[in-house]
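**Q** My questions are about this predicted structure, shown below with the sequence.
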Amino acid sequence: MTPSASNGKGRLALVGGLGVTLLLFLFSFISFFHGIELKTYDLRTRWLGRGEADPNIVIVEIDDASLARLETEAAFGARWPFPRDIHAALIDYLHAGKVRAIAFDILFAETDRSAPEKDAALVDATRRAGNVYYAALLQKGKNGNGRRAGIDRFASRWLGEPPPLEVYSEATLPFPDLLDAAGGIGTIQFTPDEDGVARRAPLFSRFEGQSLPALSTAVAIDLLRAANPSLSVRQTPGALEIGANRLPLDPDGRMIIKWYGGAKQFRYYPIRDLLYSYYQLASGEKPLIDPDLFKNKIVLIGATAAGLMDLRSTPDSPLYPGVEMHATILQNLLRGEAIRPLSPFFTLFITFLLSTSVLGLALRLPAFRLHLPLLGVLLFGYLALAGLLFTRAGLWLPLFLPLAGFFLAYTGGVGLNYRSEGKQRQMIEGLFTRYVAPEVVRDLIDRPDQVQLGGVRKELTVLFSDIRGFTTLSERLPPEAVVAQLNEYLSAMVEVIFAHRGCLDKYIGDAIMAFWGAPVDDPHHAEQACRAALEMAEVLKRLQEKWRSEGKPILEIGIGINTGEMVIGNIGSERRMDYTVIGDHVNLASRLEGLNKEFGTRILISRATCERAEAVIKTRKIGSVKVKGKTDEVEIYALEGIVSSS
């Protein structure tokens, strides 16, 4: 490939890569294509994103079995929603085990007018524990319980202007006495992605001009500050900064959740077993589950029973308990393990790089068989990198846009290359079919970079062959007979030249001019020319026998061969050009052919040819002669055969 052609393809790859990137950028705003990228995230989460759930975060589940047993067992007789003293007993039990925090993923919005003493029991248990967090549900519209008072102490205080957050107009809060006793409150609303799958979590929300933390956020920040009172917490438009940890957020202030597998990755305890253990302790019996098992644990309480409708679709599971989502987010915050998406700018930059690289390879590699290994390495290398970054660094390297760019660029490159190769194939076939053997033409089509038509200087071997006395012969035979016999002779000689990968330059009347070493490079060009000359002599003998039997005149030939540096290329006028060789060494081969008559030989070669093929040929030195156009004498040899391989 010439430098100008290479530069042209490089520029085309850059322009094409930019065009593909801009096209895909526009497609990225279509929800269908954005959804494809979300599915690639789900697959990575399912196959690669599994981690170990924190054993210090446990879940007390309100499951189907507990609902059935608490209703039927005489010790309880409690139907859902449970009386508030049931929850008070659970708090006292966990508090006895010295838990770090208790978080209810349950709304306690209204007082129980039929049993105010049970509300009071829950409030008292909450005050005694001092570390109980309750859920608040923010909504848009008029669906809350209308309360506003008492939330100021739970709102986050920002340095400077607060970041952009989802704004809500109504709130469902714990009833007033419980709100006053709570160690903290946190919001529990989730907004799934457009396909209904929960992948992100709001860490804060705006209500009444204040920023309220999510339930997991409230627990995490309080626990981290308990360990480090000077810990700074600040949310900016792009991240939540908790001390040295910086958790990236999307434009709506939501964190992409890092999952630890499907449902039930955390340790679960049925609420019935803990309540039963509480009553055993109160009766002086050994408990089914010792509360000391919960020492320094963070306990989340929520529903997993199918009928309570707190199951969500996640990348790992279509039925994932909402309470375990809070546990997962809590672990993310405590460990700084959120998924980090790549910025849109870098996504487009990677798409451009990949598209440009693929298009460049497709344009520069003419053979399809060369595409697959290199493109396969590029494709699987990128996939491996995306998987490695996801598992090791929690980085969400985009797949849809870069891979769509990969395949679009490759398809476009193959199409352009096919069109270009078609023209190139036609050019090569049209130019060289009459010069060289079909297999050589196929080599040139497979390796078009070897075709240099503009004129180059290189070492070649050239052969001239001429019929002795052809002019006299043609004068005494009918024209039709002359042409027929000449065509028979020339066809046989050209087949020999082609068989030895020679290039037929031209016919000069009854003379043949051929050369070796171009258009396909051949380091053994001198040897090939010598072998061709010897076979031409053998084929001529068979033709002579045939002509003799047919009563036709016998033709004799002389052959001259020389090796040296020549100029080769497409030479001629704008109307007519030929692929040919010119130069002093070409003229010398012609002179050697003419000397055969003087020395009574059939094949004469120069010293240069002899030296390059001496390992395989038999020669007889003729001597040094003076030839026309040369000031110095030329050493010549008669070519007599091939050295036996044995």
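**A** Done, it's in.
**Q** C-alpha from now on. contacts and neighbour counts both.
**A** Fine.
**Q** Relative to A362, how far out is H371?
**A** Here the distance between H371 and A362 works out to 7 Å (CA to CA, to the nearest Å).
**Q** So for these two, which sits in the more crowded spot?
**A** Neighbours per residue, other CA atoms under 10 Å: of H371 and A362, the larger number sits with A362, 29 against 18.
**Q** my guess is that one contacts P373, does it?
**A** No - contact criterion CA atoms under 8 Å: A362 and P373 do not qualify, at 11.9 Å.
**Q** ok, residues contacting whichever strand or helix holds L178?
**A** Assigned by DSSP states H and E, L178 falls within helix 176-181. For helix 176-181, the external contacting residues (CA atoms under 8 Å, 6 or more residues apart in numbering) are 122-124, 126-127, 130, 134, 150, 173, 185.
**Q** Centre of the chain to the strand or helix carrying N596, how far?
**A** Assigned by DSSP H and E, N596 belongs to helix 584-599. What separates the centre of helix 584-599 from the centre of its chain is 62 Å, taken as CA atoms, centre = their mean, to the nearest Å.
**Q** Next up, a structure to set beside the first:
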Amino acid sequence: MLRRFSYLTLLLVLLALLAADYGHFNFTRIVDERAGDALLRGHAPRHPAASDIVVIDIDQKSLEQMNAEAGKWPWPRSTHAELIAGIAAQQPRAIVFDILFNELDVDRPDADQLFRETVAQIPVVRFPTMLLNDGSSSLTAGEMPKTLNIRQLPAANPQARPPLLLPNIVAPQFQRGGLINFAADADGIGRHYFLYRDFEGWRIPSLPAALASEFGWKLPEDTDRIRLNWHSGREHISYADVYLDAQREKKQRPADEFRNKIVIIGTAAPGLWDLRATSLDSSYPGVDILASAIDNLQQQDWLRSPPRAGFALLAALLMGLLAIGFQCKVNTLKLGTGLLGISALLGAAAWQSLRSKGLFLPLAAPVAWAWGYFWSAALLAYLAEKAQREQAIAMFGRVIDKRVVAELMNAGDIHKLKEAGSREITVLFSDIRGFTTLSETRSPEYIVNLLNRYFSKQVEIIFKHGGTLDKFIGDAIMAFWGAPVDDPRHARNAVAAAIEMSAELERFKSELTDLGADFDIGIGLHTGRAVVGFIGAEAQTNYTTIGDTVNLASRIEGLTKGVSRVLVSDATRAACADEFEFIPHGSHHVKGREQPVELFEPREKH
């Protein structure tokens, strides 16, 4: 009952935490996100990038090869002007910079002027802007270039001055583009791209969203961001290769290389510090992040995801099923195997949904909740079983061999130890002869030590032969076979124990030569039905046996003096079949019985 109550309590506690998680705190969201990252790393190589979006990469090779032409980075803007002039001649769909141009080059104003004039002649050039976390602009939102498509919402503050880094190097009418802010999630990994940012009632579009609006790509209406569906195989062309080829009289590159393509100019070079942590890599080029966002909007394949809160029901269902399983005492290994199978199926469903439908299913957290319940409940089961084992050993370890108790526990048969009832057993009584004389001539300390040594040896033999120690009665021992553990050979084991107890007495006497000739024992055994179980008051119970079988065994022990050290009844002899020799010692009248009792002395066969 305690264990079942514990499983229910555990379920209620975890359901309360589950509600807090999905309702407000989202502390297991990171489990879903990290699992999604792993799936995306496997999915990206199977998800090719659009062929009409290319990156002109200011890579390490370009930084080295452009030294003679442009010097060290940052290069003069005239270099970029020459590059985009050559690209524009091929009629690209758009030339998108992933480089900020918010500051004038005071050391090279002529280079800025050339860049400004070149951009004025190329209407497909798009620039990035950046919204800072603090500060303000010298312009109000309403005064900013209309080409940025900053939209006024109904509750807009007319005096709002968003801290935007604008491409001030070019004239306002040519400042076409949008934000390239890329914010990481709470765990420091970027997975989403904002479509717009709101500032005091003014909506500022991102660069990918601005391109989507320009080209007629549909934008999601119910969110301010998209979950990026990462691609592989994006074409990167070295900036130096394109620039230097444009300077040659005889071109080596195709004349229509960039026709009708979206050309993004940025850097993947580690030394230029435009690397971010994403689902794919801890150092992912910012230019590829921008390209992925544009690609997703063009192909309309950004990742969709159902509301995460709905998956709390799945977690609750899994934990509820486990609770039922534990309450019904289903094997823990079977429950774990079943949960492992369900986890694998849900993982496969998440993978297939991502791969075939671009659907991100946050299934990892429900599975984690289920495993959390499983391991917690398994721990409760272990602790309950351990407590039961310790209780059983404490309860029965005094009367039967602790190893037998442990074996019954391992086999799940501990209930057999607690079953009371009438069964056929063999009862043994052993009493010391001459003990009264010995106790009168020895100190109490000597007597106690003597009895403890003697009882230890005799009880060890009883346990060795599978017997149950009932009690010590002064200097006598009472034991029985056949309960609580079923033993079809109880009579044979009891007789074997009695014979060995007799032999052990001789060894004991040889070790203690001062015991005297009168020190001896008598052992009586009888086989029959008796009541066995825990008997006693509520405050004190003992595992014992009662009935006529017990009384007769005690009477037989009393008849051993002057006859034989070990005597057994005819019932015990018959139960042993021919395993021992039995020397008859005639019929004896026993108190409380009308019929005389046939007694026999057992001996080992030679």
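**A** It's in. Worth saying up front: this structure is predicted, and the values here are computed from it rather than measured.
**Q** before we move on, the earlier item: which positions within the helix holding L178 of the first structure qualify as buried?
**A** By 16 or more other CA atoms under 10 Å, the buried positions in helix 176-181 of the first structure come out as 176, 178-181.
**Q** and L148 of the second structure, what does it touch?
**A** By CA under 8 Å, 6+ apart, the neighbours of L148 of the second structure are 175-178, 204-205.
**Q** who wins for most neighbours among the residues you listed?
**A** Among the contacts of L148 of the second structure, G178 has more neighbours than the rest - 27 neighbours, counting by other CA under 10 Å.
**Q** do you know how far the nearest residue to that one once chain neighbours are set aside is from L165 of the second structure?
**A** Using CA to CA, 6 or more residues apart in numbering and skipping residues adjacent in sequence, the residue nearest G178 of the second structure is L207, 3.7 Å away. L207 of the second structure sits 13 Å away from L165 of the second structure, going by CA to CA.
**Q** again, but for L272 of the second structure
**A** Here L272 of the second structure is placed at a distance of 19 Å from L165 of the second structure (CA to CA).
**Q** what's the answer for D295 of the second structure, then?
**A** 24 Å.
**Q** Which of the contacts of helix 176-181 of the first structure fall in strands?
**A** 134, 185 (DSSP state E).
**Q** Relative to W396 of the first structure, which of the contacts of helix 176-181 of the first structure is nearest.
**A** I185 (31.4 Å; CA to CA).
**Q** Check the contact between the closest one and Y133; I expect there is one.
**A** Yes - contact status for I185 of the first structure versus Y133: in contact at 5.2 Å, counting by CA under 8 Å.
**Q** who touches both of those two?
**A** L215.
**Q** picking that back up, L207 and L165 of the second structure: which is more packed in?
**A** L207 (29 against 17).
**Q** My guess is the more buried one contacts I180. True?
**A** Yes - between L207 of the second structure and I180 a contact is recorded at 6.1 Å, counting by CA under 8 Å.
**Q** Please list all residues in contact with the most centrally placed residue in the first structure.
**A** Centroid-nearest residue in the first structure, with CA atoms, centre = their mean: L379, separated by 3.3 Å. Shown in contact with L379 of the first structure (CA under 8 Å, 6+ apart): L403.
**Q** Point me to the helix or strand that includes it.
**A** Going by DSSP H and E, L379 of the first structure is in helix 368-393.
**Q** C-terminal to that helix, what's the next element?
**A** Taking DSSP H and E, what comes next after helix 368-393 of the first structure is strand 395-396.
**Q** Determine the set of other helices and strands touching that following strand.
**A** strand 340-341, helix 368-393 (3 or more CA pairs under 8 Å, 6 or more residues apart in numbering; DSSP states H and E).
**Q** report the longest strand in the second structure, please.
**A** strand 520-537.
**Q** What are the buried residues along that strand?
**A** In strand 520-537 of the second structure, counting by 16+ other CA under 10 Å, buried: 520-534.
**Q** Taking helix 548-558 as reference, get the angle to it.
**A** Put simply, strand 520-537 of the second structure runs at 150 degrees to helix 548-558, going by axes from the mean of the first three to the mean of the last three CA atoms, to 10 degrees.
**Q** Got a PyMOL select line for the buried ones in the contacts of helix 176-181 of the first structure?
**A** A single PyMOL command is used to select the members of the contacts of helix 176-181 of the first structure judged buried by 16+ other CA under 10 Å:
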select buried, resi 122+123+124+126+127+130+134+173+185
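**Q** so how many other residues sit close to the residue nearest to L100 of the second structure when sequence neighbours are not counted?
**A** Counting by CA to CA, 6+ apart, L100 of the second structure lies nearest to P128, which is 6.1 Å off, once chain neighbours are set aside. Residues lying near P128 of the second structure (other CA under 10 Å) number 25.
**Q** and what of Q528 of the first structure?
**A** Using other CA under 10 Å: Q528 of the first structure sits among 21 other residues.
**Q** what sits against I497 of the first structure?
**A** Contacts of I497 of the first structure by CA under 8 Å, 6+ apart are 503-504, 514, 532.
**Q** repeat that with 6 Å
**A** A532 (CA atoms under 6 Å, 6 or more residues apart in numbering).
**Q** Secondary structure element holding it?
**A** Short version, using DSSP H and E: I497 of the first structure is in helix 479-499.
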